[in-house]
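Engineer: how would this look folded up:
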Amino acid sequence: MFHLWDSEIPQAVKDTGIPVSIMLWSTDQYKIDRFLQFAQPGYASHAAGYNEVNQVGQGQTSPDRAVQVWYQCLRPLVEKGYTLMGPVTTSAPDGYDWMVQFFNQCGGDCHVDEVPIHWYDVRFEDFQVYINKWAGFGKPLRVTEFACQNFNGGNQPSMDQIWQFTGQAINYLESDNRILSYAPFGFMDDMYNVTPDDRLFAFQSYGLSDLGWNYVKGH
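Structural biologist: As a prediction, the model looks like this:
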């Protein structure tokens, strides 16, 4: 599945025929207006909202506001044939607390079908613990971003550590039936604030990097 950070599907993505999840990136009004323009019956199979709601500079919003916009923009899509993925948080500890508040306020008719997860850290064992914690919501999971990356002030992992994590992660994600899909970060040239060693595409040769091939073969 393609997980977009936007509500418009690029033509190149449409041409693949792979199911797509569009996203209401934030609760800002201009994002809402754009989302409602594209979120029509048959345009995509899934819709998600919102991106990293507990993070400044991302789709930061309160659980109250998130629930309000959810019922305005996302909940009506169920009747239009969409499967709904809930808001996604960073893997910082306050993300889980945010999601607990969201579910408590959203009520029985919320219709969150699947829960997306973002995770960035360096220890595979911590990745397992995190997934088990989020499985406690009782919903199927989609790991829509993850990488062996240190955002906690320490050194970035070595290439050997990244390869070790990758092998363990693939085996685990492929075997856990609570996880519907997973998408490592990232198949892109600009890795933003993630170490380039996690890059899965080798733009110099216009093909997959060695690490990218490892994910493809593992899958």
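Engineer: Going by C-alpha atoms from here, please, whenever you check contacts or count neighbours.
Structural biologist: Will do.
Engineer: In three-state terms, label the residue nearest in space to the middle of the chain for me.
Structural biologist: The structure's the chain has its C-alpha centroid closest to residue 144; by CA atoms, centre = their mean the separation is 2.8 Å. Using DSSP: H, G, I helix; E, B strand; the rest coil, the structure places residue 144 in strand.
Engineer: That one and residue 183 touch, don't they?
Structural biologist: Yes. At 5.0 Å, residue 144 counts as touching residue 183 under the criterion of CA atoms under 8 Å.
Engineer: which residues touch residue 146?
Structural biologist: 118-120, 183-185 (CA atoms under 8 Å, 6 or more residues apart in numbering).
Engineer: hmm, 10 Å instead?
Structural biologist: Neighbour list for residue 146: 91, 117-121, 127, 169, 182-186, 198 [criterion: CA atoms under 10 Å, 6 or more residues apart in numbering].
Engineer: want to put them side by side, so please do this one too:
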Amino acid sequence: MASKLLNLVALSSLAIMAVTFGPASTNALSTGHVHMNRHIDHAPIAKRKRDSSKRCKVRSSTLSSATHSSTAKAETTAKALAETTSQAASTKAATTKAPAKTTSASSSSSTSGSGAAGTGKFGKKGSKICAAWGDGNDINSLKAFKTDHVVGLYDWGVDKPDGADALGYDYWPMLWGGSSDKISAFEKAMAKDKFGTIVLGFNEPNEEGQSNMDPETAASLWKQHIEPQVAKGYKTCSPAMSSRPNGKQWMADFMKACDGCTVDYQCVHWYDIGFDTLKTYLTDYHNQLGLPILLTEFADQNFNGGAQASSSEIFQFMGQALEFIDNTDWILAACPFGIMHDLQGVNTLNLLQGSNGSPTDLGYMVINNSY
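Structural biologist: Down below sits the predicted model:
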């Protein structure tokens, strides 16, 4: 009897140890002296929230520019797209010329796209904010975050929110990674007429916790699934590199492997502390290929184990960033991370959305471009 009791105690202890010391969920990957990057597949966030979000009434005191009628916004968008079609050829020559080493990858870029790129709303002062969207079909939030300054929207996938077109958002579908389910969803969505305007490439393929693929595999998938979209009038943005130093070499290898591919813009992500660091980072990336930059994720966030920025520092950073983005002609648009309630390990002082679904004070600053 005593022997059985001892065995039961031993088994219980082992069970407790297994629970205590099992693998912990991880939001970041240490890269030593540089950034740590999230192990988060963002695409399911929006999908999980589709049709299930409940929000309080949107604060309206400072959102006068967000209350335009859906019809007016749709007409404005259609007009901008029509104007851009006739302007795209000349703009392409002026804004997307790459150095000799990458000409083969970018010289075939379409000049008759659906109108997103570098012209019309995009690339113009005051109209360069895009929404990194995690709220699915939450129509109240869609309305609350749409102003004349917020022109683009993407959701790390192809789950375009209902009402996005009517509100005047320019939707950017993404082929997140190379798995069969991602590819299948992407192809199904892209078969729809006028589904979006800019196709975004793979999400942080230089990261093990993200789409995680070598440049040659990415180039092959690009040729199979993204390049065919150019003939439909889409512009294209490169795979989005994380802040890890290996990103630049990965991108150089991708452009070499994707010889003959159409790459109109360069997508990048940035997480660090301070505006000067961001400015240097973006300038360096632009100089690498000479392509317009689409900054699809950024936040004043320390992933190196040091102190995080204070609220006042974040507001100062955002003001400087908005002004730089606004006045830099080679930046197409920028999407602060992110319009969602859970920033997945990012300093919550960077939140753009409050618990009731409406913009935070920082969010109001961003969507109203009030630097």
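Engineer: so what's in contact with residue 144 and residue 183 of structure 1 at the same time?
Structural biologist: Common neighbours of residue 144 of structure 1 and residue 183 (CA under 10 Å, 6+ apart) are 1-3, 118.
Engineer: Check the alignment and tell me where residue 355 of structure 2 lands in structure 1.
Structural biologist: Aligning on TM-score structural alignment places residue 355 of structure 2 opposite residue 203 in structure 1.
Engineer: I'd like to know which elements the helix or strand containing residue 14 of structure 1 is packed against.
Structural biologist: Element membership for residue 14 of structure 1 (DSSP states H and E) is helix 11-16. In terms of contacts (3 or more CA pairs under 10 Å, 6 or more residues apart in numbering; DSSP states H and E), helix 11-16 of structure 1 is packed against strand 2-3.
Engineer: what does the strand it packs on correspond to over in structure 2?
Structural biologist: Under TM-score structural alignment, the match for strand 2-3 of structure 1 is residues 153-154.
Engineer: what's the longest helix seen in structure 1 aligned against in structure 2?
Structural biologist: In structure 1, assigned by DSSP state H, the helix with the most residues is helix 159-175. Across structure 2, the stretch matching helix 159-175 of structure 1 (TM-score structural alignment) is residues 311-327.
Engineer: gap between that stretch and the chain center?
Structural biologist: Centre-to-centre, stretch 311-327 of structure 2 and its host chain are 18 Å apart (CA atoms, centre = their mean, to the nearest Å).
Engineer: cool, stretch 158-170 of structure 2 as well?
Structural biologist: The gap between where stretch 158-170 of structure 2 is centred and where its chain is centred comes out at 15 Å by CA atoms, centre = their mean.
Engineer: quick one, strands of structure 1?
Structural biologist: 2-3, 20-24, 46-49, 83-85, 115-121, 141-148, 179-182, 201-202, 207-208 (DSSP state E).
Engineer: For the alignment partner in structure 1 of residue 240 of structure 2, give me its contacts.
Structural biologist: Taking TM-score structural alignment, residue 240 of structure 2 has residue 88 as its aligned residue in structure 1. Contact analysis of residue 88 of structure 1 by CA under 10 Å, 6+ apart lists 25, 48-54, 59, 95-96, 98-99, 115-118, 143-145.
Engineer: I am finished for the moment; much appreciated.
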